[in-house]
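Chemist: Got a sequence here, can you build the structure:
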Amino acid sequence: MPEPAHTPRGATEADRESLRALVGEVFRPSLMDEYPQLYHAETLGNCRVVEVGGDIVSHVGMTVQDAAIYGCRVRVACIGGVATHPDHRGNGYAGACLDDAIRVARESGTDIMMISGDRSLYRRAGCRRVGEEYSPSLSGEALAALDHSDLTLREATVADIPTLRALHHGEPLHWKRDPDTWRRAMECGWVMNRKSRFVIVEAYGEAAGYVIVQDISDGETWPQVSEYAGDRARMLRALAAYAADTEAPGMRWHVSGHDAFGLAVARAAGARWPESTTSGTYVVLDLPQLLGRMRPYLTEYLGGADALRVEPIGDGYRFDLDGATHHVPDIGCAAHFVFGTREDRPTAAPTSGPLADAFPIPALFYGLNYV
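Modeler: Purely as a prediction, here's the structure:
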């Protein structure tokens, strides 16, 4: 029989040990220590919880921060650590916590929500897999053919945070991370659910880029790069240097479909590059607001700043550009339209004209913002 309704609320410091017990049972005891960006004192209140009988029995973790897409600043909520105690499942607590997280995110002016998973709970909220991405891999034999004699790799330390921030901010897609975010990630050493190494790539005696490489887990043989920054040809040669130093039999990484040079470098080296989407699922929380923030970029393709109008129609939206209209029937299709996808689309995106030129825009990849 379902339990009485319990209203979700923000987590507090008084909830910390009960919350640790919950996520420790559902996931693993070390989870809270692996994600300090989610559970540190300044952001704990973003996490939504349900309390029953003095215990936290359901939880949706959330961080909110800014990012940049082609110079346009957007606000992003990241969701993770979604858990309900086995004895309290079937009462709708996780759904209530997710709904409350969406409410809080919208009220704080958030444009996009990224969730580190894909299941019916998220699909019902409009989340979809987005991005026209690739997941290249290169064997150790192919990497050995790349000359990396001009590069030096070294472990990054917290003293390198200003350098790491500058390199990351040089990317066309990047997160607006403060030094504490970098420090917490480096001190715990976990990125995208794996123990990871932060490596500076030096050329001509200066830092030219970085790679964050996950340790190999059970059943895997090739390390995965979870984040990188810098010239793409140099970064690929840095992976060759890393493989040589660690005797890795191959390397895997992620490339945005908008990174034409990154793809060209991977192809030229003989990489396999299967199609993929960005990690997890996306939902657009406020489409007109997001497109307003992306206006400087979109204006290059659409003419005047006010040329594109977006109007809510039922559960979806209508795009109107100089009398030419395009309708997306629901919020999930809106995410597909804006960011592209490898999933089947219920409605076709424009294949020609300025809307097809401007969309999709590139989707953010988590890197060390994964929760």
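
Chemist: C-alpha from now on. contacts and neighbour counts both.
Modeler: Noted.

Chemist: how about the closest residue to residue 73 other than its chain neighbours, secondary structure?
Modeler: Spatial nearest neighbour of residue 73, chain neighbours left out: residue 67 (5.7 Å); criterion: C-alpha to C-alpha, 6 or more residues apart in numbering. At residue 67, secondary structure determined by DSSP: H, G, I helix; E, B strand; the rest coil is strand.

Chemist: does residue 67 really touch residue 110, like I thought?
Modeler: No - the pair residue 67 / residue 110 is not scored as a contact, 11.0 Å apart, by C-alpha atoms under 8 Å.

Chemist: who touches the residue nearest to residue 73 in this structure?
Modeler: 73, 74, 75, 76, 173, 174, 175, 176 (C-alpha atoms under 8 Å, 6 or more residues apart in numbering).

Chemist: Here is the second sequence; please produce its structure so I can put it next to the first one:
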Amino acid sequence: MADIRLVRPNEMAEAVKLSDSIFRDAQQISMKPAFPDVFSTALGQSYGAFEDGKLVSFMGLVSVTIRIGKAMLGTYQLGSVGTDPAARGKGYASQILQRIFDHIDKAGASLLLVSGDRSLYTRVNCLPFGVIRRYTVDAAAAQELQSRHASEGVRVRDLEATDWLYLRELAGARLTRFEQSVTDLANLVHSEAFVSCIKMKHRVLVAERDGKPVAFLVAAVPNPPLDPKRVPFLIEAAGDGPAVALLAAYALKRMELEQIELPVSVHESDWQEALAPTQYQEEPNHGTIYVVRPERLIEQLRPYWEETAPGRHEALRVQSAGDGRVKLEYDGLSAELAPQAFISLVFGGNEGMAEHSTLRSSLKELFPVPFPFTAGLNFV
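Modeler: Okay, here's the model as predicted:
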């Protein structure tokens, strides 16, 4: 019988060693500098399974706040999940996950973001969510964007040491975002969490107008001599749409790229307008999401609706019906939603919503709520 519990400070080095053995090769940096919060002895949220005192399975857990307007969603992120090959098949990961569900509920969280989508997660209602538009900017699209936005008076340059306060201001102005301080932003750019997993690196470009930064873009680009596992893509950006579009266009020439992909949340209408008519494909947000308590999620969302739907959200009532199902009442309508249907209603997407078109139409002032791309700087 394994001991399932929080990893203690003096055991974190063992957690790093296990994670490195599973996720890293000789060309890659250790998981610890890439995911410092996962292995933080100060934060101390990650869990493990221990056999006779030896760590044999690990799940990295990080607490964050997601802002949607004035709403603050207590959120946890799950990643760096791995089990020693000799201990696989014993159900340890499922046992740790159940312990984590209890932990995040006690902590007052409303959501768990999971970096994976395996059956380990989906069978316990960690499910696909949201809609992302993935634009592909190649040489022809870049030329068109430059011509279209040439009158913007924007100058594109590399990141400078005096930019961080401006970048934090731009990042903080986004409608929905992971909460980031100035030092958070700088540390996340430096850590290169997601790109370290695919043998790439960060490159930051800044767009300035009249000498002041008006947008920035963090791109995942090749990291010679390593062979990248993906085509270059946007990790995170902030600022006005035309400036972000120009940053993407100039990135090709400045970084000598053949193309760059831009994952854009569907609520970013300013960016979408600026990127038109660049080709895109729609896909779910990255990973899966778990709703800890639907009642808590709705209460944490109400400050956002107080600004966007005053007088409308008060009529919304939800109640857990067990096994992830949710009872919902609104303006004379009532329904019991399966877990996937509730997640698709709240965050967008069509999975599980075929029989709820009337409900979705009635709730269009409230749902879907805007939500940040989850494979950005804060990826776990």
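
Chemist: With secondary structure and neighbour count as extra columns, can I get the contacts of residue 67 of structure 1 in JSON lines?
Modeler: JSON lines is the format used below for the contacts of residue 67 of structure 1 (DSSP: H, G, I helix; E, B strand; the rest coil; neighbours: other C-alpha atoms under 10 Å):
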{"residue": "73", "secondary structure": "strand", "neighbour count": "17"}
{"residue": "74", "secondary structure": "strand", "neighbour count": "22"}
{"residue": "75", "secondary structure": "strand", "neighbour count": "20"}
{"residue": "76", "secondary structure": "strand", "neighbour count": "23"}
{"residue": "173", "secondary structure": "strand", "neighbour count": "19"}
{"residue": "174", "secondary structure": "strand", "neighbour count": "23"}
{"residue": "175", "secondary structure": "strand", "neighbour count": "24"}
{"residue": "176", "secondary structure": "coil", "neighbour count": "16"}
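
Chemist: Tell me which of these you also see in structure 2.
Modeler: Contacts conserved in structure 2 for the contacts of residue 67 of structure 1, counting by both residues aligned by TM-score structural alignment, their matches' C-alpha atoms under 8 Å: 73, 74, 75, 76, 173, 174, 175, 176.

Chemist: Tell me the one among those nearest to residue 103 of structure 1.
Modeler: residue 76 (13.5 Å; C-alpha to C-alpha).

Chemist: Tell me how far the residue lying closest to the closest one once chain neighbours are set aside lies from residue 323 of structure 1.
Modeler: Computed as C-alpha to C-alpha, 6+ apart, the closest residue to residue 76 of structure 1 that is not its neighbour in sequence is residue 112, at 4.9 Å. Distance, residue 112 of structure 1 to residue 323 of structure 1, by C-alpha to C-alpha, to the nearest Å: 28 Å.

Chemist: Compare neighbour counts for the two and give me the winner.
Modeler: The neighbour count for residue 112 of structure 1 versus residue 323, taken as other C-alpha atoms under 10 Å, is higher for residue 112 (23 against 10).

Chemist: who touches the more buried one in this structure?
Modeler: Applying C-alpha under 8 Å, 6+ apart, the residues near residue 112 of structure 1 are 74, 75, 76, 77, 282, 283, 284, 285, 286, 290.

Chemist: List the contacts of the third one.
Modeler: Translated: residue 76 of structure 1. Counted by C-alpha under 8 Å, 6+ apart, residue 76 of structure 1 has contacts 64, 65, 66, 67, 110, 111, 112, 113, 114.

Chemist: What subset of these is buried?
Modeler: 64, 67, 110, 111, 112, 113, 114 (16 or more other C-alpha atoms under 10 Å).

Chemist: Relative to residue 255 of structure 1, how far out is the closest residue to the third one other than its chain neighbours?
Modeler: Among residues not flanking residue 110 of structure 1 along the chain, residue 75 sits closest, at 4.8 Å (C-alpha to C-alpha, 6+ apart). With distances taken as C-alpha to C-alpha, residue 75 of structure 1 is found 22 Å from residue 255 of structure 1.

Chemist: of the kept ones among the contacts of residue 67 of structure 1, closest to residue 265 of structure 1?
Modeler: residue 173 (18.7 Å).

Chemist: What's the match for that closest one in structure 2?
Modeler: Counting by TM-score structural alignment, residue 173 of structure 1 lines up with residue 176 in structure 2.

Chemist: wait, that match sits on residue 65?
Modeler: No - shown here, residue 176 of structure 2 and residue 65 do not form a contact pair, counting by C-alpha under 8 Å, at 10.7 Å.

Chemist: shared neighbours of residue 67 and residue 110 of structure 1, anything?
Modeler: 74, 75, 76.

Chemist: any chance of those in a markdown table, plus distance to residue 169 of structure 1?
Modeler: Output for these, formatted as a markdown table (distance: C-alpha to C-alpha, whole Å):
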| residue | distance to residue 169 of structure 1 |
| --- | --- |
| 74 | 14 |
| 75 | 16 |
| 76 | 16 |
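
Chemist: the helices in structure 2, which residues?
Modeler: 12-23, 31-34, 92-106, 119-122, 139-148, 164-172, 182-191, 193-196, 241-254, 269-275, 294-308, 339-347, 357-362 (DSSP state H).

Chemist: And for the fifth one, what's in contact with it?
Modeler: In this case it means helix 139-148 of structure 2. Here helix 139-148 of structure 2 makes contact (C-alpha under 8 Å, 6+ apart) with 245, 246, 248, 249, 250, 252, 258, 259, 275, 278.

Chemist: which residue sits farthest out from the middle of structure 2?
Modeler: In structure 2, the greatest distance from the average C-alpha position (C-alpha atoms, centre = their mean) is reached by residue 52, at 35.8 Å.

Chemist: dump the residue contacts of residue 343 of structure 1.
Modeler: 129, 130.
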